[in-house]
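Enquirer: A predicted structure for the sequence below; I have some questions about it.
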Amino acid sequence: MCRLILILILLVIIVIAYFWWKPEAGGTNTDVLPVVLWHGMGDTCCAPFSLGAIMSLIVEQTKGGFVRSIEIGDNIVMDFQSGFFLHPNEQVDYVCKELLKDERLAKGYNAIGFSQGGQFLRAVAQRCPQPPMRTLITLGGQHQGVFGLPMCPTLTEKSCEYISKLLTTAAYTTKVQEELVQATYWHDPIMENRYRLGSTFLADINNEVYLNTYYSENLNKLRKFVMVKFLNDTIVQPKESQWFEYYTNGQDKLITSLKDSRVYTNLGLDKMDKAGKLVFLGVEGDHLSISKAWFIKNLVPLLLEK
């Protein structure tokens, strides 16, 4: 019986991959900037019930604008697994090279990151200024990391428990940092120094290891940096991380505002703020629970800006 179920699941995946697995869409309207998407943990680039639907919506609303949804690897399985097990530095490096080869992006593009795809696309903006990213939109991005993994619906309960245990007890060991994506943005506010010295991704792109002026200069090249926070989020802890805010050092209750944090100046966000480039949007609902109407009203106009 179990074998039959597995065969049926594989057949469904094959059908989806054959008929709907399209990482690119649109392209007839060259008057609008292309859009690059990066999916979150437990998702894939092109499933018709998630990012595939977003791609179609953007093409429709931009009257044929080009959309590319980032796919890591050569198939649906590799793309899914990369969200858990391929180090973000490797993913970002791969994506930077792929975007640079795409001539349709040469004059610039807008980007939308979903959940962890938000901080990954920010890393692209900071590390790879060519082709130029114009507007970055992050939906539920964990810019200051997370401290808690309460729900993990895309994996089995046993797998979720295993990941939670690893993050709680051994997040900053070399092995876990190398083999579990979520460990690279696990931000323990109680052991702040351990986080800064042990994080192999987030601490670097947030300029917490040393001040990398290249990162802040490139981030400031954005026209806009739009952060969308889900006001009833039960996945991201704390949800304030979606607006670049986080727990005050030494505890996990009080939140330090962005303007009072070191990353505000260290990453050049203060300059972006003064220039009116930072946009903070809030939407009712749980993690990534966003309606088509809200997307069209609040985000599509940003994609249509010249």
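Expert: Thanks, I have the structure now.
Enquirer: use CA for all of it now, contacts and neighbours both
Expert: OK.
Enquirer: what sits against V59?
Expert: Each residue near V59 by Cα atoms under 8 Å, 6 or more residues apart in numbering is listed here: A25, G26, G65, F66, V67.
Enquirer: in strands, which of these fall?
Expert: Using DSSP state E, the subset of those located in strands is A25, V67.
Enquirer: pick out the most distant pair among the contacts of V59.
Expert: Farthest-apart pair in these is A25 and G65; separation 8.1 Å (Cα to Cα).
Enquirer: who has more neighbours, the two?
Expert: A side-by-side neighbour count of A25 and G65, using other Cα atoms under 10 Å, places G65 first with 23 against 18.
Enquirer: pull up the gap between the more buried one and I137, please.
Expert: Counting by Cα to Cα, to the nearest Å, the gap from G65 to I137 is 17 Å.
Enquirer: I'd say C45 and L51 touch.
Expert: Yes: counting by Cα atoms under 8 Å, C45 touches L51, with 6.1 Å between them.
Enquirer: need the overlap of contacts for those two.
Expert: In contact with both C45 and L51: H39, S69, using Cα under 8 Å, 6+ apart.
Enquirer: which one's more surrounded, the two?
Expert: For C45 versus L51, neighbours defined as other Cα under 10 Å are more numerous around C45 (26 against 21).
Enquirer: ok, now which ones touch the more buried one?
Expert: Residues near C45 by Cα under 8 Å, 6+ apart: P23, L37, W38, H39, L51, G52, S69, I70, E71, D79.
Enquirer: which residue sits closest to the first one, ignoring its sequence neighbours?
Expert: Same thing as P23. S69 (5.0 Å; Cα to Cα, 6 or more residues apart in numbering).
Enquirer: got another, please set it beside the one above:
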Amino acid sequence: MICLFPSSRIVCLLCWLFLILALVLGYIWWKPTKGGTNADVLPVVLWHGMGDTCCVPFSLGSIMSLIVEQTKGGYVRSLEIGGNVVLDWESGFFIHPNEQVEYVCQQLQLDERLAKGYNAIGFSQGGQFLRAVAQRCPNPPMRTLITLGGQHQGIFGLPMCPTLTIRSCDYITRLLDDAAYTPEVQSKLVQATYWHDPIMENKYRLGSTFLADINNELIINEFYIENLRKLKKFVMVQFLNDTIVQPKESQWFQYYTSGQNKVIQPFTESKVYEDLGLNKMHRQGKLVFLGVEGDHLAISKAWFIQNIVPLLLEK
């Protein structure tokens, strides 16, 4: 959270204290791993989104419990970035995705329960971060990647961003509008690394230090293509009434036609469709597109059980 005006500092301080207390209490009650008694189902790895943490009970903690219940004791690991709950929350804003992905790859390799493979679920920006894990770190092997509201082609606008205050959201948006591709902003603000300006495509490709790379927009990295094709399924969930991700079609790997920010280009006509090998995955039936009515990450327990749990139970 960023305090822009002196008069708001007391409120900001109280918000920070409340946040830290909530995170610490949540961490005491909920751990980054859960389950593990049922070895007949693949483990599940979760990566939270912006403004969230790995394990608090009102967010991913409840998802962990639900998965353990529905898989009859399957092992679930919810990624905690940085080794403690405060760093984990800060990572959603201030730790570069490349650093986070490298850290996660190391942690997954050390987890013996994942050695034979795992399924992965990414929430919001955690979706494209887990895709980077699939592309960069093939061991242990990721089997099915599920992204809930992931921004695979980036964003161009951040309305109603999930920060602690409206002022923080406004500040981040202005920063992205004015200086997203400067080295300083790219290094210090996570959202800048997948800010995709469709009007200045060259500036985006040259300035983006994360998304342009994992989408093969600078060079064609065959290693990325090869590793992504190893997925059994790549499931993308779009929230059809999303007020946070702009454009919401990025959740289905679509984006604006270059040069403007109104018309969405068909997925199969985009350059990344071929450059990342998505065309072959599409023909092989590995790409799955799901839509759900509701705002960003607004999914019900019933919808999750009906649509996501069967994917986790597949052999």
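Expert: Looks like it arrived, so ask away. Fair warning: this is a prediction, and the values are worked out from it, not measured in the lab.
Enquirer: report the TM-score for the pair.
Expert: Here the superposed chains carry a TM-score of 0.97, computed using TM-score structural alignment, normalised by the length of the first structure; 305 aligned residues with a Cα RMSD of 1.4 Å.
Enquirer: how many residues are close by the counterpart of L206 of the second structure in the first structure?
Expert: Matched to the first structure by TM-score structural alignment, L206 of the second structure sits across from L197. The number of residues packed near L197 of the first structure is 13, by other Cα under 10 Å.
Enquirer: L197 of the first structure contacts N207, correct?
Expert: No: with contact defined as Cα under 8 Å, L197 of the first structure does not count as touching N207 (11.9 Å).
Enquirer: D197 of the second structure and N98 of the second structure, how far apart?
Expert: 20 Å.
Enquirer: quick one, which of those two is more surrounded?
Expert: D197 (24 against 18).
Enquirer: show me the residues around the spatially most central residue of the first structure that make contact.
Expert: Taking Cα atoms, centre = their mean, the centroid of the first structure lies closest to G117, which sits 1.7 Å from it. Neighbouring residues of G117 of the first structure by Cα under 8 Å, 6+ apart: W38, H39, G40, M41, T138, G141.
Enquirer: change it to 6 Å
Expert: For G117 of the first structure, the contacting residues are W38, H39, G40, by Cα atoms under 6 Å, 6 or more residues apart in numbering.
Enquirer: what number of residues lie near the equivalent of E284 of the first structure over in the second structure?
Expert: Counting by TM-score structural alignment, E284 of the first structure lines up with E293 in the second structure. Look at E293 of the second structure: counted by other Cα under 10 Å, it has 12 neighbours.
Enquirer: I'd say E293 of the second structure and Q238 touch.
Expert: No: look at E293 of the second structure against Q238 with Cα atoms under 6 Å: they stay out of range, at 8.7 Å.
Enquirer: that older thread, make a markdown table from the contacts of G117 of the first structure and add distance to P153 of the first structure, neighbour count and secondary structure to it.
Expert: Compiled in a markdown table, these are given as follows (distance: Cα to Cα, whole Å; neighbours: other Cα atoms under 10 Å; DSSP: H, G, I helix; E, B strand; the rest coil):
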| residue | distance to P153 of the first structure | neighbour count | secondary structure |
| --- | --- | --- | --- |
| W38 | 19 | 26 | strand |
| H39 | 16 | 25 | coil |
| G40 | 13 | 24 | coil |
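Enquirer: from the residues you listed, pick the one nearest T30 of the first structure.
Expert: W38 (21.3 Å).
Enquirer: host element of A22 of the second structure?
Expert: Using DSSP states H and E, the element containing A22 of the second structure is helix 9-29.
Enquirer: any idea how far that helix is from the chain center?
Expert: Helix 9-29 of the second structure has its C-alpha centroid displaced from the chain centroid by 23 Å (Cα atoms, centre = their mean, to the nearest Å).
Enquirer: that one: which residues count as buried?
Expert: C12, L23, V24, G26, Y27 (16 or more other Cα atoms under 10 Å).
Enquirer: then stretch 224-238 of the first structure?
Expert: Residues of stretch 224-238 of the first structure classed as buried by neighbour count (16+ other Cα under 10 Å): 224-231, 233, 235-238.
Enquirer: same question for stretch 259-273 of the second structure.
Expert: Counting neighbours by 16+ other Cα under 10 Å, stretch 259-273 of the second structure gives F267, S270, V272, Y273 as buried.
Enquirer: cool, and stretch 133-150 of the first structure?
Expert: 133-149.
Enquirer: now, which of the residues you listed lie within strands?
Expert: Per DSSP E, these map to strands at M133, R134, T135, L136, I137, T138, L139.
Enquirer: which residues sit in contact with the first one?
Expert: Contact analysis of M133 of the first structure by Cα under 6 Å, 6+ apart lists G108, Y109, N110.
Enquirer: the second structure: which residue goes with that one?
Expert: Checking TM-score structural alignment: M133 of the first structure goes with M142.
Enquirer: residues near the closest residue to that match other than its chain neighbours, how many?
Expert: Using Cα to Cα, 6+ apart and skipping residues adjacent in sequence, the residue nearest M142 of the second structure is Y118, 5.2 Å away. Neighbour count for Y118 of the second structure, taken as other Cα under 10 Å: 22.
Enquirer: how about Y118 of the second structure, what's its match in the first structure?
Expert: The equivalent of Y118 of the second structure in the first structure is Y109 (alignment by TM-score structural alignment).
Enquirer: try S91 of the second structure
Expert: Mapped onto the first structure by TM-score structural alignment, S91 of the second structure lines up with S82.
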